[in-house]
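Engineer: here are the coordinates; sequence isn't available:
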């Protein structure tokens, strides 16, 4: 499978996919630092698509993707997921897309007979996530790249916004 987006939700999606038995996972993103972190957490392959998707297309030609998770929350990510998944494959939209009309390659969904699914994190998935965290099946703390005291919140938030420096920043009591 492939996951578009190596932010915190994409990385958690990867951990959940591993937990569900998916052994060959590619993570695609436009930034190198999150991709390096995905490798550290166990991604089989990473692909920087900031300059285009030639590498992904070549990889998919020899090893088609059965499932693609769109986690980036971008129209381009959804179009890429639809374009890269094999005929009859599944695309799961997890990322929240911007409001308004979003161009979607609907003819590709039809022609490739893709199963396009939505997944809203506040549905039944939330209870499952809490259970997996509480029983230790998923280690969410592995995503924490920095802890900062609450008194330094403005600096901590700037750090959290810098994808080249952090994945998740946790504020502590001091």
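Structural biologist: It's in. Computed from a predicted structure; not experimentally measured.
Engineer: C-alpha from now on. contacts and neighbour counts both.
Structural biologist: Will do.
Engineer: all helices for this protein, in order.
Structural biologist: 8-19, 32-41, 54-62, 75-84, 106-111, 125-134, 153-161 (DSSP state H).
Engineer: How far does the third one sit from its chain's centre?
Structural biologist: Which is helix 54-62. Chain-centre distance of helix 54-62: 19 Å, with C-alpha atoms, centre = their mean, to the nearest Å.
Engineer: That helix versus helix 75-84: what angle between them?
Structural biologist: Put simply, helix 54-62 runs at 30 degrees to helix 75-84, going by axes from the mean of the first three to the mean of the last three C-alpha atoms, to 10 degrees.
Engineer: How about residue 165, nearest residue that isn't a chain neighbour?
Structural biologist: residue 159 (6.7 Å; C-alpha to C-alpha, 6 or more residues apart in numbering).
Engineer: Next one for the comparison:
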């Protein structure tokens, strides 16, 4: 490959300062693969970095290539790579841990303090023509899965991980606050794992309509005049009981409070969304009911499960995709994700210049 070949990349310099520029094509090490990037989704964290220059404790302090929800095609492999070959289509798990700390060794590599994670400052992401990644965090896509579905394995893995943390099993009754992309993939995972009734809340009717199409049994549109008690009462009324598994997928304090307070005795409330550093919670209610409150951070060992669920047909992620853009249209894509014009759910950017709309 010529050293001057096109490697157009989307680089975030600061707040609302996202530029397209050429970068050198990287060279894979012995355990890496060089990828022709195909599809990169825009995540809520990407929008936070673009609009505010930070997401939680992570702050953009130097130019950073954006993007981490991705799929690609293998172009070249390092000499130690045995399970992949040029031409293979892969879903890219964006976090590569150190592999040697106690968290990595015990299977919780998502908690590794030295993890490299695409587009989390100071680590570059993969919204570019070409990108190198550790081969063991690239998962070959089955023939019946598209590259678009491959890019969606990242958000789906969040939902799968959340449901594993909750211990979802057949017969569970669930509440999900927030019908954005993460709330919707949590819905998909919960239903696939055996939840029999799920109610999901949001402020936007359009998102609730999609949730219904994806399998939600009940939806609640949150109105300004509704109190937390009103919402909890409506949840119980619709489900016929308190939910035994609840998920907050917003990070908004009021939603987290509802999630915790609504959960049945001996149930589990999982906090998926990341919001303010400090929030007020109704802990006395949770303590009196012995409710388990659990947090999640990304995912660990969940990509294979997510791929198998889509491959088998237990989960269909295609309805999540609402918008398509080329790499040259990155600014337009981010504007759509930020303004929510056109009711986007998942906005995809196609990095391969040969991509044509279907």
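Structural biologist: Nice, I can see it. Just so we're clear, the structure is a prediction, and the values are computed from it rather than from any experiment.
Engineer: Can you calculate the TM-score here?
Structural biologist: After superposition, the two chains reach a TM-score (TM-score structural alignment, normalised by the length of structure 1) of 0.87; 173 aligned residues with a C-alpha RMSD of 2.1 Å.
Engineer: Distance of the residue nearest to residue 165 of structure 1 relative to residue 152 of structure 1?
Structural biologist: 11 Å (C-alpha to C-alpha, to the nearest Å).
Engineer: between the two, which one's more packed in?
Structural biologist: Taking other C-alpha atoms under 10 Å, residue 159 of structure 1 and residue 152 do not tie; residue 159 has more neighbours (18 against 12).
Engineer: Quick one: map the more buried one onto structure 2.
Structural biologist: Aligning on TM-score structural alignment places residue 159 of structure 1 opposite residue 336 in structure 2.
Engineer: is it true that its match touches residue 346?
Structural biologist: No. Between residue 336 of structure 2 and residue 346 there is no contact under C-alpha atoms under 8 Å: 10.1 Å.
Engineer: Count residues in the vicinity of residue 340 of structure 2, would you?
Structural biologist: Count around residue 340 of structure 2 with other C-alpha under 10 Å applied: 11.
Engineer: try the one 5 residues further on
Structural biologist: Neighbour count of residue 345 of structure 2, defined by other C-alpha under 10 Å: 24.
Engineer: can you tell me which residues contact it?
Structural biologist: Contacts for residue 345 of structure 2 (C-alpha atoms under 8 Å, 6 or more residues apart in numbering) come out as 180-181, 207, 320-323.
Engineer: Contacts only, for the equivalent of residue 19 of structure 1 over in structure 2.
Structural biologist: Matched by TM-score structural alignment, residue 19 of structure 1 corresponds to residue 192 in structure 2. When contacts are counted by C-alpha under 8 Å, 6+ apart, residue 192 of structure 2 touches 309, 314-315.
Engineer: again, 6 Å this time
Structural biologist: Contact analysis of residue 192 of structure 2 by C-alpha atoms under 6 Å, 6 or more residues apart in numbering lists residue 314.
Engineer: Return the distance of it relative to residue 185 of structure 2.
Structural biologist: 10 Å.
Engineer: now swap in residue 277 of structure 2 and tell me
Structural biologist: The value you get for residue 277 of structure 2 to residue 185 of structure 2, if C-alpha to C-alpha is used, is 25 Å.
Engineer: Looking at the two, which has the bigger crowd around it?
Structural biologist: Neighbour count, other C-alpha under 10 Å: between residue 277 of structure 2 and residue 185, residue 185 has more, with 27 against 7.
Engineer: My read is that the more buried one contacts residue 159, right?
Structural biologist: Yes. Contact criterion C-alpha atoms under 6 Å: residue 185 of structure 2 and residue 159 qualify, at 5.2 Å.
Engineer: so the lengthiest strand in structure 1 matches what in structure 2?
Structural biologist: Longest strand of structure 1, by residue count under DSSP state E: strand 85-93. Mapped onto structure 2 using TM-score structural alignment, strand 85-93 of structure 1 spans residues 263-271.
Engineer: Just the buried residues of that stretch, please?
Structural biologist: Within stretch 263-271 of structure 2, the residues that count as buried by 16 or more other C-alpha atoms under 10 Å are 263-265, 267-271.
Engineer: Repeat that for stretch 151-168 of structure 1.
Structural biologist: Buried, per 16+ other C-alpha under 10 Å, within stretch 151-168 of structure 1: 156, 159-160, 166-168.
Engineer: So which of the residues you listed is the closest to residue 111 of structure 1?
Structural biologist: In terms of C-alpha to C-alpha, no member of the buried residues of stretch 151-168 of structure 1 lies closer to residue 111 of structure 1 than residue 167, at 37.2 Å.
Engineer: For residue 23 of structure 1, see how far away that closest one is.
Structural biologist: Taken as C-alpha to C-alpha, the span from residue 167 of structure 1 to residue 23 of structure 1 is 23 Å.
Engineer: Spit out the contact partners of residue 216 of structure 2.
Structural biologist: Residue 216 of structure 2 touches residue 198, counting by C-alpha under 6 Å, 6+ apart.
Engineer: separation between the aligned partner of it in structure 1 and residue 167 of structure 1?
Structural biologist: Per TM-score structural alignment, the equivalent position to residue 216 of structure 2 in structure 1 is residue 43. Residue 43 of structure 1 sits 15 Å away from residue 167 of structure 1, going by C-alpha to C-alpha.
Engineer: Same question for residue 16 of structure 1.
Structural biologist: Distance from residue 16 of structure 1 to residue 167 of structure 1, counting by C-alpha to C-alpha: 17 Å.
Engineer: Kindly report the same for residue 158 of structure 1.
Structural biologist: For residue 158 of structure 1, the distance to residue 167 of structure 1 equals 12 Å [C-alpha to C-alpha].
Engineer: Map residue 77 of structure 2 onto structure 1.
Structural biologist: So, by TM-score structural alignment, residue 77 of structure 2 is left unmatched.
Engineer: Neighbours of the closest residue to residue 77 of structure 2 other than its chain neighbours, how many?
Structural biologist: Of all residues not flanking residue 77 of structure 2 in the chain, residue 33 sits nearest, at 4.4 Å (C-alpha to C-alpha, 6+ apart). Other residues near residue 33 of structure 2 come to 29 when the count uses other C-alpha under 10 Å.
Engineer: Tell me the counterpart of residue 33 of structure 2 in structure 1.
Structural biologist: That one, residue 33 of structure 2, aligns with nothing by TM-score structural alignment.
Engineer: Residue 279 of structure 2 pairs with which position in structure 1?
Structural biologist: Using TM-score structural alignment, residue 279 of structure 2 pairs with residue 102 in structure 1.
Engineer: Name the nearest residue to that match, ignoring sequence neighbours.
Structural biologist: That would be residue 75: by C-alpha to C-alpha, 6+ apart, it lies 6.4 Å from residue 102 of structure 1.
Engineer: can you list the residues that contact stretch 233-245 of structure 2?
Structural biologist: 173-175, 263-264, 267-269.
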